[in-house]
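Asker: Attaching a predicted model along with its sequence, questions to come.
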Amino acid sequence: MSVPARIDLHTHSTASDGTLTPAELVRAAADAGLDVVALTDHDTTAGWAPAVAALPPGLTLIRGAEISCRWFGAEPAIPLHLLAYLFDPAEPHLAAELARVRRAREERGERIVRLLQADGIPVSWTEILTGAGGGTVGRPHIAQALIRAGLVATTTEAFGPDWLGDRYRLPKDDIEVFQAVALVRAAGGVPVFAHPKASRRGRIVPDELIADLAAAGLAGLEADHEDHDPAEREHVRGLAADLGLLVTGSSDFHGTHKTVRLGAYTTGPEAYERIVALARGVTPVASG
């Protein structure tokens, strides 16, 4: 059996804050020359079934999610994301926590819109919900409303300090990170820390926390990512080697919400095979 060569393990669809539907995403992945793509929408598995149904020949789908987490060992607590691969979506404890986080994300979005409206900014929560298309609502959907209103030109500007990055930013109710690792493992999944040293995104957690997470069941670290500079990538690789963790690379593709393209960064076959071997939830889906 041939080993897949081009593997992108972090993408988003309209089930969360991407701009391609799950069906469009898997077709775009095939067109981009990928052999394997992971669908990792924020805190949801809603895109899994339509992605499987539309899977083009020659492409393997890894079903996953990007889980919103928080580490409470700093003040204020530091948000971080876990990529969870091949977990059982019916496992009740993880499913309940993901549903809770989705509700909290939607409530936060509505509160942000109310703050904007109180300042006379013409955005509509109903319009934002419609734009989300039934997917998990996030700040990128509010950013699109600001763009449509002509208040900002780009998503990047919308996430600047005058808008969603600071002035209109509210915390959301995430999952405590050690609990998240335990929940993913209990659901047969494989947890990988997304962009762990991306300092351009804000505060990052210390290496000591990553070592503790590895002892608690964390399987890997995402090293090759557009928000890691070369030094950060090398640091992540060294840390993974020290801790015996696998290393991934991926695009974190969001469609037109970001400029990065599918397959811009990829995962090596050895790491991919380790993820598949560790998984006890669901299996990769291959199209002939």
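Answerer: Sure thing, it's come through.
Asker: CA atoms for contacts and neighbours, from now on please.
Answerer: Fine.
Asker: Doesn't Ala241 lie inside a helix?
Answerer: Yes. Remark: Ala241 belongs to a helix, assigned using DSSP: H, G, I helix; E, B strand; the rest coil.
Asker: contacting residues around it?
Answerer: For Ala241, the contact set (C-alpha atoms under 8 Å, 6 or more residues apart in numbering) is empty.
Asker: Then His141?
Answerer: His141 touches Asp17, Ile128, Gly131, Ala132, counting by C-alpha under 8 Å, 6+ apart.
Asker: Closest one of these to His225?
Answerer: For those, the minimum distance to His225 (C-alpha to C-alpha) is 17.9 Å, reached by Asp17.
Asker: Could you dump the contacts of His141 into a markdown table with neighbour count, secondary structure and distance to Arg167 added?
Answerer: Below are these laid out as a markdown table (neighbours: other C-alpha atoms under 10 Å; DSSP: H, G, I helix; E, B strand; the rest coil; distance: C-alpha to C-alpha, whole Å):
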| residue | neighbour count | secondary structure | distance to Arg167 |
| --- | --- | --- | --- |
| Asp17 | 22 | coil | 21 |
| Ile128 | 22 | helix | 19 |
| Gly131 | 17 | helix | 23 |
| Ala132 | 22 | helix | 23 |
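Asker: Quickly name whichever of these is closest to Thr267.
Answerer: For the contacts of His141, the nearest to Thr267 is Asp17 (22.6 Å; C-alpha to C-alpha).
Asker: in terms of contact, does the closest one touch Gln144 like I think?
Answerer: No. Applying C-alpha atoms under 8 Å, one finds Asp17 not in contact with Gln144, separated by 10.5 Å.
Asker: Next, show the common contact partners of those two.
Answerer: By C-alpha under 8 Å, 6+ apart, no residue touches both Asp17 and Gln144.
Asker: ok, back up a step: and the furthest pair within the contacts of His141?
Answerer: With distances taken as C-alpha to C-alpha, the most widely separated pair in those is Asp17 and Ile128, at 11.7 Å.
Asker: next, the one to line up against it:
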Amino acid sequence: MRIDLHTHSTASDGTDTPAELIRNAARAGLDVVALTDHDSTRGHAEAIAALTAAKDAAKPLTLVTGAELSCRLDGVGLHMLAYLFDAAEPEFLAARELVRDDRVPRARAMVGSLRELGVPITWEQVARIAGDASLGRPHIATALVELGVVETVSDAFTAEWLGDGGRAYAEKYELDPFEAIRLVKAAGGVTVLAHPQAVKRGRVVPESAFAKLAAAGLDGIEVDHMDHEGPTRARLRAVAAELGLLTTGSSDYHGSRKFVELGACTTDPEIYGEITRRASGAFPVPGSGGRG
């Protein structure tokens, strides 16, 4: 059973539409895929519709609805994966909207900073790249690639350009991770800390924070991820075992925006079953996900 619990669509900063993501996940031989766009559930309806249209496929695909939440702890950004929550729960919905609403002013500030640095980027260019998606740094990074300023999107996430604290970086509204856990739990969801030791992206929270987050109700840690080397994965597994946390794996797929394939890393079926057992806000679609 192949389970990928972290992917993105055009509802945030991926390049596949939600329907394309479903079709591509099926082609990749996945049994389960989670759609976890940044601070957004806008892609869920389209993904579910695509899943329903493909329900007679030879190998059924199960969708896990979710989101990747933007958080900040002691000045360090971190991402929280939230699964199978009630997307209509008012308090959590309002919190996600606050984060999303800050994306456009933040992006405009970064475009302004880049222009001051001599980059001939325009707001119109960035808006075209983003389309109807929740606008974010990857769209600006894509513009830098188009302009030949950097070779790849990943190259834009450095101190020289858009990395945390970089020359063109701008702060944004982000959730306190302890509050994020509370909100997700209140909406019946499950929380997993995304790529917590992805040091190539910038500063990461110290391991000492994991115990505090676990005490607050964190369910798991994303261990198997392209930005975690072998020794890092081994250390994270040990920490998770110490704290009684689940360990997941996923691709963090963004379509053509990043060079990673669906199913590049996967989650153990027993862990997936435990995630679905803990959730009460939503069910996997269309499978029961181990609830039986």
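Answerer: Happy to help now that I have it. Predicted model only: the values in this text are computed from it and were never measured.
Asker: hmm, back to that, of the contacts of His141 of structure 1, closest to Asp242 of structure 1?
Answerer: Asp17 (34.2 Å).
Asker: ok, and the closest non-adjacent residue to the residue mapped onto that closest one from structure 2?
Answerer: Using TM-score structural alignment, the equivalent of Asp17 of structure 1 in structure 2 is Asp13. Using C-alpha to C-alpha, 6 or more residues apart in numbering and skipping residues adjacent in sequence, the residue nearest Asp13 of structure 2 is Pro138, 6.3 Å away.
Asker: Tyr253 is in contact with the match of Asp17 of structure 1, correct?
Answerer: No. At 10.1 Å, Asp13 of structure 2 and Tyr253 do not qualify as touching, with contact defined as C-alpha under 8 Å.
Asker: one step back: you'd agree the residue nearest to Asp13 of structure 2 is up against Val153?
Answerer: Yes. Between Pro138 of structure 2 and Val153 there is a contact under C-alpha under 8 Å: 6.7 Å.
Asker: in the stretch 1-150 of structure 2, which spans are helices?
Answerer: In the stretch 1-150 of structure 2, the helices defined using DSSP state H, counting those that start in this stretch lie at 18-27, 44-53, 90-101, 103-116, 123-130, 137-146.
Asker: Tell me which of those helices sits most buried.
Answerer: Comparing the helices of the stretch 1-150 of structure 2 by mean neighbour count (mean count of other C-alpha atoms under 10 Å), helix 137-146 ranks first with a mean of 22.
Asker: sorry, back to before: which residues do Pro138 and Val153 of structure 2 both contact?
Answerer: Arg257.
Asker: Now stretch 66-83 of structure 1: buried residues?
Answerer: Glu66, Ile67, Ser68, Cys69, Arg70, Trp71, Pro79, Leu80, His81, Leu82, Leu83 (16 or more other C-alpha atoms under 10 Å).
Asker: Also stretch 212-230 of structure 1?
Answerer: So for stretch 212-230 of structure 1, counting by 16+ other C-alpha under 10 Å, buried means 213-214, 217-229.
Asker: That one spans what distance, first to last residue?
Answerer: For stretch 212-230 of structure 1, the first and last residues are 25 Å from each other (C-alpha to C-alpha, to the nearest Å).
Asker: Check stretch 278-287 of structure 2 too.
Answerer: End-to-end span of stretch 278-287 of structure 2 (C-alpha to C-alpha): 16 Å.
Asker: Then stretch 9-29 of structure 2?
Answerer: 18 Å.
Asker: With stretch 116-124 of structure 2 instead?
Answerer: The first residue of stretch 116-124 of structure 2 is 17 Å away from its last residue (C-alpha to C-alpha).
Asker: now it, how far from the centre of its chain.
Answerer: Centroid separation between stretch 116-124 of structure 2 and its chain, computed with C-alpha atoms, centre = their mean, to the nearest Å, is 27 Å.
Asker: same check, this time on stretch 157-166 of structure 1
Answerer: The answer for stretch 157-166 of structure 1 is 20 Å, by C-alpha atoms, centre = their mean.
Asker: Just the buried residues of that stretch, please?
Answerer: Under 16+ other C-alpha under 10 Å, the buried positions of stretch 157-166 of structure 1 are Glu157, Ala158, Phe159, Trp163, Leu164.
Asker: Now do the second one against Glu127 of structure 1, distance only.
Answerer: In other words, Ala158 of structure 1. Ala158 of structure 1 sits 17 Å away from Glu127 of structure 1, going by C-alpha to C-alpha.
Asker: Look up how far His10 of structure 1 lies from the counterpart of His139 of structure 2 in structure 1.
Answerer: Aligned by TM-score structural alignment, His139 of structure 2 pairs with His141 of structure 1. Distance from His141 of structure 1 to His10 of structure 1, counting by C-alpha to C-alpha: 19 Å.
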